[in-house]
Every structure is written in structure tokens, then in C-alpha cells.
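S.K.: Okay, sequence plus prediction incoming.
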Amino acid sequence: MTPVLPVLLASVNGSRSASEGPAVPMSPADLADSALAAVAAGAGEVLVHPRTPCGRESLSPRVVGPVLEELRGAGVDVPLVVPACVGAEPCAAERLERVRSWTVLPDRAVVCFAEPGARELAEALLGRGVAVDAVVPLGGRPGPTDQDPMARFLAWPVREPGRVRLVAELPSADPSWVAGLRGLPPVAVVLFGREAAAWPVLRLAGRCGTGARTGVGDVLHLPDGRPARSNAELVAAAGVVLRETADPGPTVPV
């Protein structure tokens, strides 16, 4: 029997700039087209970084709302995720105020637990009915705080595990990183890597039965090293990898 694959999240633009190639969508219309194609290729969710017309990431309701409306109006009918992180707003207090002022809500929002104010931001999002992706970098990417990001996440009493997901960024596909996730609260897990780590970590996610993430926000090349022409091409390739590596017995929550 073919195993049921966990969620595949498409990161359609990330923190990329237009200078990084034609595969990176920038305008709301291009983001919508790219998201639609990624969903058609197998993405179950879409992560989009809203930007101002000059290309700067923003949490302003005047930027976030129109991007979400563009995607939904175009027919993107899977959960939409936006980041609420330093890249869009450096000040922790301002991030919190921006989230509280949103007039159009995403289905989920990314909270970076390597950044100050993560717990308060996550609580504010949950209070507004927005599910939380708690991003925790494991090794190689320490945050600007005096506490390990995983320790910060574990210190947060997750009262609604069904609406919180741990999104672990791995520097490599070393299985020991996943072994350390088995003692976590009962939340779903997504694994991802960037650039050279992207495909090895995606294969690890397939073996472990966790959710996975791909897209030009994380990687610009296909598993065979060829440049990716689109998010849809990356998602289709990821689907093949996940089917080839899927283990019918997942080892961590998905």
C-alpha cells in the first residue's frame, strides 16, 4: 500500500530578491500564479513573504492583506502561511503590534524562536485564530538571544498542540537531529534545510514521516543539480523524493 505523505509546504519566495533569478516571484500576481502552479504540482500549503512594491518584506496590514487576498482570489485553496519574523520587522514590539493590526488573516504564521518576543508573538497569533509554525534552527544558526531556540520553544507551555507546529531547520541530514525531537510536546513536525542541505533534509523528512518544505525560498536547484525553473518544478521533484523515501511507520508526530 502506498503510504499517505504528510504535508508538503511550498516556500514560494522566501527572502530572495528578483536578482536571484526568474524562478523567484515578486509581485502579488506572480506570487499567486506561482502558488497555484505549486499546489497543482502537489503542495499542500503555501508560505509567502509579503513585500512592498519596492521589494521590502513587511508585516503591515496594507501589505499582508492584499497579498493574501490576491492568492485567495486567484483560487489558491490551501492553507496560506506568512512569516512574522525579523526579516519583515526587526523590532519585537513592532512585530507584535503589526500582527494585532492585521485585517486579513493567514491560516498560519511563522514565529522564529531564535528571535526575541517569540512566545508573546505566538500567543497573540493564536489569540487571533492564526495557527503557529514555531521555527527552531538546530545547529549552525544561533539566534540573537541568550537562550537556545529549542529551549525557548520547550519553555513555552503549548496549550493548543493541534494549532502549533514545530518547523525544524536542519543544517544537514544527520539523523541525530531527528532523534532529539522525540521528546517534544505532541505537536506536528516539519523538517527543512536550505541550499545544499535542502534535498538531503527533505529525504530525511520522507524517511521519518514528518512534514517537509521546499520551494525557491529555500533552494534554487533540483536534486540533480540543475537550476529550478519554478516552484512547481521543485514541488514536483520533492513529491517524487518523498514517495521514494517514505517510511510507512513515522517516528515523530506529523
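M.R.: Perfect, I can see it now. Since the structure is predicted, the reported quantities are computational estimates derived from the model, not experimental observations.
S.K.: contacts, neighbours, all on C-alpha from now
M.R.: OK.
S.K.: buried set for stretch 49-56?
M.R.: 49-52 (16 or more other CA atoms under 10 Å).
S.K.: which ones among these are found in helices?
M.R.: Among these, no residue falls in helices (DSSP state H).
S.K.: Which one of these is nearest to Val104?
M.R.: Pro50 (12.5 Å; CA to CA).
S.K.: so who does the most centrally placed residue in the chain touch?
M.R.: By CA atoms, centre = their mean, the chain has its centre lying nearest to Leu47, at 5.6 Å. Leu47 makes contact with 9-12, 14, 80-83 under the criterion CA atoms under 8 Å, 6 or more residues apart in numbering.
S.K.: Quick check: Cys85 vs Val64, distance?
M.R.: Here the distance between Cys85 and Val64 works out to 13 Å (CA to CA, to the nearest Å).
S.K.: follow-up on the earlier one: could you export the contacts of Leu47 to JSON lines, including columns for neighbour count, distance to Leu71 and secondary structure?
M.R.: Listed next are the contacts of Leu47 as JSON lines, based on neighbours: other CA atoms under 10 Å; distance: CA to CA, whole Å; DSSP: H, G, I helix; E, B strand; the rest coil:
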{"residue": "Leu9", "neighbour count": "25", "distance to Leu71": "15", "secondary structure": "strand"}
{"residue": "Ala10", "neighbour count": "32", "distance to Leu71": "14", "secondary structure": "strand"}
{"residue": "Ser11", "neighbour count": "26", "distance to Leu71": "14", "secondary structure": "strand"}
{"residue": "Val12", "neighbour count": "30", "distance to Leu71": "12", "secondary structure": "coil"}
{"residue": "Gly14", "neighbour count": "23", "distance to Leu71": "16", "secondary structure": "coil"}
{"residue": "Leu80", "neighbour count": "22", "distance to Leu71": "9", "secondary structure": "strand"}
{"residue": "Val81", "neighbour count": "25", "distance to Leu71": "11", "secondary structure": "strand"}
{"residue": "Val82", "neighbour count": "25", "distance to Leu71": "12", "secondary structure": "strand"}
{"residue": "Pro83", "neighbour count": "24", "distance to Leu71": "16", "secondary structure": "strand"}
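S.K.: take the one below as the second:
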Amino acid sequence: MIVQACINGARGADFHPALPLDPDAMARDGAASVAAGAAELHVHARGADRQESLAPEAMDRTVTALRRACPGTLIGVSTGAWIEKDDRRTIAAIAGWHELPDYASVNLSEAAAPEVMEALRNRGVDIEAGLASIGD
């Protein structure tokens, strides 16, 4: 069995005061999750405005902080279409990442899923299939 801790999700700051919305908080919660038995972490990176972001600056800061705090732990990220709200911007963001996650979740129900998966494969990032229905 593999335990994956999903430490923040697509939730806003009003969800809970302790929700980790910056790289340091994600690293702290990630390390606590690993200490409790998680083998993998799934995170939604945030920009300086604490909003979900796939921008290289946000992703690089988040992945770097998690790697420092949780060495050897698999790091996964979300690529949900709602994050950048533009498929071309999502693809461009992935192309600009310097600190790569081990894998990224791709929701197969999203129209640009094939292009997002291709962009990830081109970067050497593994894919976690996001399944919302039997059709997916």
C-alpha cells in the first residue's frame, strides 16, 4: 500500500487557517505527513498571491522546498485546467519549470489532457491519471 498525502488541494485560504499556501508551509506539512507514514505528496503550488499557479516561479519554489524538507519522497502536483484557466498558458508553464516534480496529475476529463500529458512527457515528468468518471 502507498499512502499519498494531499496537503492542500484547490482550497482557498478561507478553508482553514492552517491550510499550507506557501512553499515553507507546504514543506512543513509535507515533512509531518512523511513522518506520519506518507510515501508521496500531492500539492497544488501557489504563487506569491497564494492562488494556485503552474507558473515556473511558483512551481520551482514549491518543489525545491518540498525536496529539501522531504528528501527521497515522491512529489506530485496538480495541472487542473482551472489553475491557469488557459490551455496554452498551462503548456507554457510546464515548459518553463526548472525544478521538476516526480509526476503530475492530469484530469482526463479536461479537453487539453492529451496536450498536457505530452508536455509532461517531453519534460520527463510522470503522469498520474485523474479519473472523474468511468468514461475517463
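M.R.: Here it is on my side, so go on. Bear in mind that the values here come from a model prediction, so they are computed numbers and not experimental data.
S.K.: sorry, back to before: and the residue nearest to the centre of structure 1, what pairs with it in structure 2?
M.R.: Residue pairing (TM-score structural alignment): Leu47 of structure 1 is matched to His42 of structure 2.
S.K.: Could you tell me whether its match really is in a strand?
M.R.: Yes - His42 of structure 2: assigned to a strand according to DSSP: H, G, I helix; E, B strand; the rest coil.
S.K.: Could you measure from it over to Ile134 of structure 2?
M.R.: Taking CA to CA, one finds His42 of structure 2 at 23 Å from Ile134 of structure 2.
S.K.: what's the answer for Ala32 of structure 2, then?
M.R.: 34 Å.
S.K.: Mind checking which of those two has more residues around it?
M.R.: Per other CA atoms under 10 Å, whichever of Ala32 of structure 2 and Ile134 has more neighbours is Ala32, with 14 against 5.
S.K.: and the helix or strand that one falls within, how far from structure 1 on average?
M.R.: If you go by DSSP states H and E, Ala32 of structure 2 is part of helix 23-35. Compared with structure 1 after the fit, helix 23-35 of structure 2 shows a mean deviation of 0.6 Å (mean CA distance after the TM-score superposition for structure 1).
S.K.: Which elements pack onto that helix?
M.R.: strand 40-43, helix 56-69 (3 or more CA pairs under 8 Å, 6 or more residues apart in numbering; DSSP states H and E).
S.K.: Make JSON lines from those and add distance to Asn107 of structure 2 to it.
M.R.: Below are the helices and strands packed on helix 23-35 of structure 2 laid out as JSON lines (distance: least, CA to CA, whole Å):
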{"stretch": "strand 40-43", "distance to Asn107 of structure 2": "14"}
{"stretch": "helix 56-69", "distance to Asn107 of structure 2": "18"}
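S.K.: out of the ones you listed, deepest packed?
M.R.: strand 40-43 (a mean of 23; mean count of other CA atoms under 10 Å).
S.K.: Comparing that strand with structure 1, how large is the average distance?
M.R.: Mean for strand 40-43 of structure 2 is 0.5 Å (mean CA distance after the TM-score superposition for structure 1).
S.K.: How about stretch 113-120 of structure 2?
M.R.: Mean deviation for stretch 113-120 of structure 2: 1.1 Å (mean CA distance after the TM-score superposition for structure 1).
S.K.: contacting residues around that stretch?
M.R.: 90-91, 94-95, 104, 106-107, 126-127.
S.K.: give me that answer again for 10 Å
M.R.: For stretch 113-120 of structure 2, the surrounding residues in contact (CA atoms under 10 Å, 6 or more residues apart in numbering) are 79-81, 87-88, 90-95, 100, 103-108, 110, 112, 121-130.
S.K.: rewinding a little: mind listing the shared neighbours of Cys85 and Val64 of structure 1?
M.R.: By CA under 10 Å, 6+ apart, the residues touching both Cys85 of structure 1 and Val64 are 57-58.
S.K.: Structure 1: which residue goes with Leu54 of structure 2?
M.R.: Match for Leu54 of structure 2 (TM-score structural alignment): Leu59.
S.K.: From Val24 of structure 1, how far off is that match?
M.R.: In terms of CA to CA, Leu59 of structure 1 sits 20 Å off from Val24 of structure 1.
S.K.: and what of Thr103 of structure 1?
M.R.: Thr103 of structure 1 is 27 Å from Val24 of structure 1, by CA to CA.
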